[in-house]
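>>> no sequence on this one, just coordinates:
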């Protein structure tokens, strides 16, 4: 029961983020934004959908329960969600699940972007570890951590190339604070 309640909350959060992303996409495209990386976006969608299906299958089939240190894991998960909110609010209308770039936009490294280039991808990577670990779904943890690394090895270069090509991204990155 706890597993399904948790899962519903996470899925509702993700679906609401897709609504925000679609609204931001429409706004950016109305300003002349272009989309890059269309060819791999479907793999990103399949990765995230497959993650939830695999998680449900593993937890159900093996009758997994909460990990003994679930309180710590849940605390870490809540922290990642606060960081996710910081990421999304830092980018505002420019945040999206797709690679959408507004040509000639001035990139400003603020929020977590002052410290790391791709905080949202770090958060997702941590979630792909925390959520399965919370419910002892070790196969899901290993499989989707590896698949996520593979997809990000395509996604991040595509995103950076689009940003370098159409914005002042390189100058903004060079001005980042180093931690």
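Now that the structure is in, tell me what you want to look at. Just so we're clear, the structure is a prediction, and the values are computed from it rather than from any experiment.

>>> all contacts plus neighbour counts: C-alpha atoms, from now on.
Will do.

>>> Mind jotting down where the helices sit in the protein?
For the chain, the helices defined by DSSP state H cover 2-30, 38-61, 70-91, 119-134, 138-166, 169-174.

>>> and residue 54, what does it touch?
For residue 54, the contact set (Cα atoms under 8 Å, 6 or more residues apart in numbering) comprises residue 140.

>>> That one and residue 60: what is the separation?
As for residue 54, its distance to residue 60 is 10 Å (criterion: Cα to Cα, to the nearest Å).

>>> Would you mind putting the helices of the chain into a markdown table with distance to residue 108 alongside?
What follows is the helices of the chain, written out as a markdown table (distance: least, Cα to Cα, whole Å):
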| stretch | distance to residue 108 |
| --- | --- |
| helix 2-30 | 16 |
| helix 38-61 | 25 |
| helix 70-91 | 9 |
| helix 119-134 | 15 |
| helix 138-166 | 12 |
| helix 169-174 | 6 |
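
>>> out of those helices, nearest to residue 109?
helix 169-174 (6.3 Å; Cα to Cα).

>>> got a list of contacts for the closest one?
Residues contacting helix 169-174 (Cα under 8 Å, 6+ apart): 106, 107, 108, 109, 117, 160, 163, 164.

>>> put this beside the first:
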């Protein structure tokens, strides 16, 4: 159980690192005229991710969830791969990556890294991690609840992001 607690703490530290990077990127974007879209759903996303980490810990400790090696190790592998995909997305987007939807005018869409393959690869990572991380220690209630909440949030988020990207494409001059 202590190993799972440490894993959740490490993921929490990773989230804090993401927020630090996002804050720096938000300042950069705003200094270049960046416009934020969809502020209304952002607090829900933050609450869901805090709930994922806190819920997994509470469920593991309070309901005495067992570590089942075949499930735990395979889900840990999925969670680690999801983190790798998330940071590949961050690297591919560079300063344009953010936890918020901020569009800097006149920049072309990113089409490198995982964005060559998928329109929203970061959300693949979020879905995979939301299922896998709690299941490392058989916290299936947290995995189920987060997944249901997250699906609703991602629906709003992807709709907002697609609208913002369409708007950006309409204002970006064609390459010469």
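Here it is on my side, so go on. The model shown is predicted, which means the values in this text are computed figures rather than measured ones.

>>> Which of the contacts of helix 169-174 of structure 1 lies at the shortest distance from residue 7 of structure 1?
residue 117 (28.7 Å).

>>> ok, back up a step: would you mind checking the contacts of helix 169-174 of structure 1 for buried ones?
Neighbour-count burial (16 or more other Cα atoms under 10 Å) applied to the contacts of helix 169-174 of structure 1 gives 107, 108, 109, 163.

>>> mind checking how far the residue lying closest to residue 138 of structure 1 once chain neighbours are set aside is from residue 70 of structure 1?
Leaving aside its sequence neighbours, residue 138 of structure 1 sits nearest to residue 132 (Cα to Cα, 6 or more residues apart in numbering; 6.4 Å). Taking Cα to Cα as the measure, residue 132 of structure 1 falls 11 Å from residue 70 of structure 1.

>>> So for these two, which residue has more residues nearby?
A direct count of neighbours by other Cα atoms under 10 Å for residue 132 of structure 1 and residue 70 places residue 132 higher, at 25 against 16.

>>> Contacts only, for the more buried one.
Residue 132 of structure 1 touches 55, 138, 140, 141, counting by Cα under 8 Å, 6+ apart.

>>> And for residue 125 of structure 1?
Going by Cα under 8 Å, 6+ apart, residue 125 of structure 1 touches 145, 148.

>>> Per the alignment, it pairs with which residue of structure 2?
Under the alignment (TM-score structural alignment), residue 125 of structure 1 maps onto residue 127 of structure 2.

>>> do residue 135 of structure 1 as well
Counting by TM-score structural alignment, residue 135 of structure 1 lines up with residue 137 in structure 2.

>>> Run a quick neighbour tally on its match.
Around residue 137 of structure 2 there are 28 other residues, counting by other Cα under 10 Å.

>>> Excluding covalently adjacent residues, which one is nearest to it?
residue 67 (4.8 Å).

>>> Residue 136 is in contact with the one you found, correct?
Yes - look at residue 67 of structure 2 against residue 136 with Cα atoms under 8 Å: they come within range, at 7.0 Å.

>>> ok, these two, which is more surrounded?
residue 136 (28 against 17).

>>> show me the contacts for the residue nearest to that one when sequence neighbours are not counted.
Sequence neighbours aside, residue 72 is the residue nearest to residue 136 of structure 2 in space, at 3.9 Å (criterion: Cα to Cα, 6+ apart). By Cα under 8 Å, 6+ apart, the contact list for residue 72 of structure 2 reads 135, 136, 137, 138.

>>> How far off centre is stretch 16-34 of structure 2?
Centre-to-centre, stretch 16-34 of structure 2 and its host chain are 16 Å apart (Cα atoms, centre = their mean, to the nearest Å).

>>> Where in structure 1 does it fall?
With TM-score structural alignment as the criterion, stretch 16-34 of structure 2 aligns to 15-33.

>>> Need the nearest residue in space to the residue nearest to the spatial centre of structure 2, chain neighbours excluded.
Nearest to the mean C-alpha position of structure 2, counting by Cα atoms, centre = their mean, stands residue 126 at 4.5 Å. Excluding its sequence neighbours, the residue lying closest to residue 126 of structure 2 (Cα to Cα, 6+ apart) is residue 82, at 7.2 Å.

>>> Residue 125 of structure 2 now?
Nearest one to residue 125 of structure 2, counting by Cα to Cα, 6+ apart, is residue 82 at 4.5 Å.

>>> Let me know whether the one you found touches residue 130 as I believe.
No - using Cα under 8 Å, residue 82 of structure 2 is not in contact with residue 130, being 9.5 Å away.
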